[in-house]
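**Q** sharing a sequence plus its predicted fold:
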Amino acid sequence: MTYKYRFLQKTALIILLPPLASNFFGCIRSPLRTVNQEGVYEYRSLHSSDGIGKFYIGREIAKVMEHSEMLWLERLDRQRQERPDLAMNSVENLQPVLGTATHPNLPVSSLVLGLRVDAHHEFEWPREMMERAVQSLKPDGRVVWVEYRGENPLIPLTGLHKMTKKQVKQEMAAVGLPWRSTDNGLPNQDLMVFFRANALANLNFVKE
């Protein structure tokens, strides 16, 4: 009986091994990285649980924050911790415009200033969004970028929901917006200014 039992165990193993081996070697054959035809985005099967597996200029695009993060977003001490009023106190006459995942739907050459606040790291198509945002700028237009500091590990956000100044500059340069200056007055965020080559640099920000 003992010999027969061991034989059945070995038989079962022989039956189970081929599909297991097939799946295993199939995983090895499948590419871990692919690049889209335009060479703009890279897709990786091994990636952060906070990201979507899509990479742009070396940065993984973050998942959009969902309703489960609402309590953190609307926490009572956010005003004291982040001082959003310092960045938004001069913003007025707002008019909502519904965009898409690839287009902000703003009229061409209509904006003097585009303000981007803690959003770009979640855009699924960041190159396309910024290229069309640049088209919406007037010849002397500029983009002001407010983003959590990726260099600061003490800010209570996962890495993909923050961006370093170096990364921001690279992504803006890719769409033809050179960096002009940075304001470091916000507690947790950088306020960076980018402008078209012929824009006047008349904002009084602290340069790096």
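**A** In hand now; what should we look at? Residues are numbered from 1 along each chain as shown.

**Q** going by C-alpha atoms from here, please, whenever you check contacts or count neighbours.
**A** OK.

**Q** hmm, who's touching the longest strand along the chain?
**A** When the chain is scanned for its longest strand (criterion: DSSP state E), the result is strand 137-148. The set of residues external to strand 137-148 that reach it, using C-alpha atoms under 8 Å, 6 or more residues apart in numbering, is 108-119, 155, 161-163, 188-196, 198-200.

**Q** ok now that strand, how far from the chain's centre?
**A** 17 Å (C-alpha atoms, centre = their mean, to the nearest Å).

**Q** list the buried residues in the helix or strand just after that strand.
**A** Next along the chain after strand 137-148, taking DSSP states H and E as the criterion, comes helix 165-173. Along helix 165-173, these residues count as buried under the neighbour rule (16 or more other C-alpha atoms under 10 Å): 165, 168-169, 171-172.

**Q** over to stretch 149-166?
**A** Buried-residue list, stretch 149-166, by 16+ other C-alpha under 10 Å: 149-150, 159-163, 165.

**Q** that stretch: how far from the chain's middle?
**A** So, by C-alpha atoms, centre = their mean, the centroid of stretch 149-166 is 11 Å from its chain's centroid.

**Q** show the subsequent helix or strand relative to the helix or strand harbouring Leu8.
**A** Element membership of Leu8, judged by DSSP H and E, is helix 2-29. Next helix or strand after helix 2-29 toward the C-terminus (DSSP H and E): strand 33-35.

**Q** from the contact counts, what lies against that next one?
**A** strand 41-44 (3 or more C-alpha pairs under 8 Å, 6 or more residues apart in numbering; DSSP states H and E).

**Q** packing partners for the strand it packs on?
**A** Right, strand 41-44 is packed against strand 33-35, strand 51-56 by 3+ C-alpha pairs under 8 Å, 6+ apart.

**Q** what's near enough to touch the residue nearest to Glu131 when sequence neighbours are not counted?
**A** Nearest in space to Glu131, with sequence neighbours left out and distances taken as C-alpha to C-alpha, 6 or more residues apart in numbering, is Val175 at 5.7 Å. Going by C-alpha under 8 Å, 6+ apart, Val175 touches 127, 130-131, 134.

**Q** how close does Val91 sit to Lys4?
**A** Distance from Val91 to Lys4, counting by C-alpha to C-alpha, to the nearest Å: 82 Å.

**Q** against that first model, consider the following:
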Amino acid sequence: MNKLFLLLIITLPIFSIAQQTAEKEVYTYKTGNPNGTGKWYMGREIAYGMGFQGMTWLERPEREKEENTSKLLKNMDLKPGDTIADIRAGSGYHVFKMSPTVKNGFVYAVDIQDEMLAVIDQRMEESQIDNVSTIKGSEKSVNLPENSINKALMVDVYHEFSFPIEMIASIKKALKPNGKIYLIEYRAEDASVPIKEIHKMSEKQAVKEFKAAGFKLESNAINLPWQHCMVFVKQ
């Protein structure tokens, strides 16, 4: 038998086993924060996501004061014609603030919970909004077409992704070449921010994870009361 053929027979299974082992080691599991999932990525414990039962908190009247959401949208430099994806859009709090600004553009409201998407659909129908579309995502994908968006917004949700590697890969695929990710996370560096530590994230940690996914930090606005406003672009 050809020696090269024998070598291939021997090495291919070994390579396959090594690849499977590497994939398993990307995420590790150990006891951590009581509010965490026990699943870790790059030294960070992944937090539990908020269910649709917490929808009223997303729409709380004091949110503008606490987070200065108007300033956040100014940071995004929204323009008519933009195509934006609000990832894990929840009840659509930011979606319906962005849709009038982009005018002839489009906003995709992506979420994994049917209850959240139903609320957005109902509001779209009641207000006769025609530049918003709901998308049912999954834990591993935003389920958007390739090169379909020029801006992606994630507000206090990335730290809850069960599969951050897969999710960022799917967003990267959906982004146009010059597209940007706006990552909004409560500042872990600031102990005065009244949010549980498991639901905060530092700039250093975000940069580490996004660099691994092929992104670089373009800027981080410091004009929000509690949150980072990090802008990532493709390497």
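**A** Cool, the structure landed. Quantities reported herein were computed from a predicted structural model and do not represent experimental measurements.

**Q** give the aligned equivalent of Leu157 of the first structure in the second structure.
**A** Residue correspondence to the second structure (TM-score structural alignment): Leu157 of the first structure is matched to Ile195.

**Q** the second structure: matching residues for the longest strand of the first structure?
**A** Using TM-score structural alignment, strand 137-148 of the first structure pairs with 175-186 in the second structure.

**Q** for the contacts of Val175 of the first structure, which ones persist in the second structure?
**A** Of the contacts of Val175 of the first structure, the ones still in contact in the second structure (both residues aligned by TM-score structural alignment, their matches' C-alpha atoms under 8 Å) are 127, 130-131.

**Q** make CSV out of these and add neighbour count, distance to Gln37 of the first structure and secondary structure.
**A** Output for these, formatted as CSV (neighbours: other C-alpha atoms under 10 Å; distance: C-alpha to C-alpha, whole Å; DSSP: H, G, I helix; E, B strand; the rest coil):
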residue, neighbour count, distance to Gln37 of the first structure, secondary structure
Arg127, 20, 14, helix
Met130, 23, 19, helix
Glu131, 18, 18, helix
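
**Q** can you tell me the SS state at the most centrally placed residue in the first structure?
**A** Nearest to the mean C-alpha position of the first structure, counting by C-alpha atoms, centre = their mean, stands His121 at 1.8 Å. When classified by DSSP: H, G, I helix; E, B strand; the rest coil, His121 of the first structure comes out as helix.

**Q** residue range for stretch 50-60 of the first structure in the second structure?
**A** Using TM-score structural alignment, stretch 50-60 of the first structure lines up with residues 35-45 of the second structure.

**Q** list the buried residues of that stretch.
**A** Applying a neighbour-count criterion of 16+ other C-alpha under 10 Å, one finds 36-41, 44-45 buried in stretch 35-45 of the second structure.

**Q** how far off centre is that stretch?
**A** The answer for stretch 35-45 of the second structure is 16 Å, by C-alpha atoms, centre = their mean.

**Q** one more: stretch 59-75 of the second structure?
**A** So, by C-alpha atoms, centre = their mean, the centroid of stretch 59-75 of the second structure is 18 Å from its chain's centroid.

**Q** then stretch 201-220 of the second structure?
**A** So, by C-alpha atoms, centre = their mean, the centroid of stretch 201-220 of the second structure is 12 Å from its chain's centroid.

**Q** ok, average deviation of the match of strand 137-148 of the first structure from the first structure?
**A** Taken over the aligned residues, the distance from stretch 175-186 of the second structure to the first structure averages 1.2 Å (mean C-alpha distance after the TM-score superposition for the first structure).

**Q** pull out the buried residues from that stretch.
**A** For stretch 175-186 of the second structure, burial by neighbour count (16+ other C-alpha under 10 Å) applies to 175-176, 179-186.

**Q** go on, stretch 45-53 of the second structure?
**A** Here stretch 45-53 of the second structure shows 45-49, 52 as buried, counting by 16+ other C-alpha under 10 Å.

**Q** could those residues go into JSON lines alongside secondary structure?
**A** As requested, those are exported to JSON lines (three-state DSSP):
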{"residue": "Glu45", "secondary structure": "strand"}
{"residue": "Ile46", "secondary structure": "strand"}
{"residue": "Ala47", "secondary structure": "strand"}
{"residue": "Tyr48", "secondary structure": "coil"}
{"residue": "Gly49", "secondary structure": "coil"}
{"residue": "Phe52", "secondary structure": "helix"}
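
**Q** going by distance to Ala109 of the second structure, which of these wins?
**A** Phe52 (14.8 Å; C-alpha to C-alpha).

**Q** thought that closest one was touching Glu115?
**A** Yes. Using C-alpha atoms under 8 Å, Phe52 of the second structure makes contact with Glu115 at a distance of 6.4 Å.

**Q** which parts of the second structure are helices?
**A** Counting by DSSP state H, one finds helices in the second structure at the ranges 3-26, 55-58, 63-67, 69-75, 95-102, 114-127, 164-174, 203-212.

**Q** figure out which of the ones you listed is closest to Glu218 of the second structure.
**A** helix 203-212 (10.2 Å).

**Q** any idea of the angle the closest one forms with strand 175-187?
**A** Counting by axes from the mean of the first three to the mean of the last three C-alpha atoms, to 10 degrees, helix 203-212 of the second structure lies at 160 degrees to strand 175-187.
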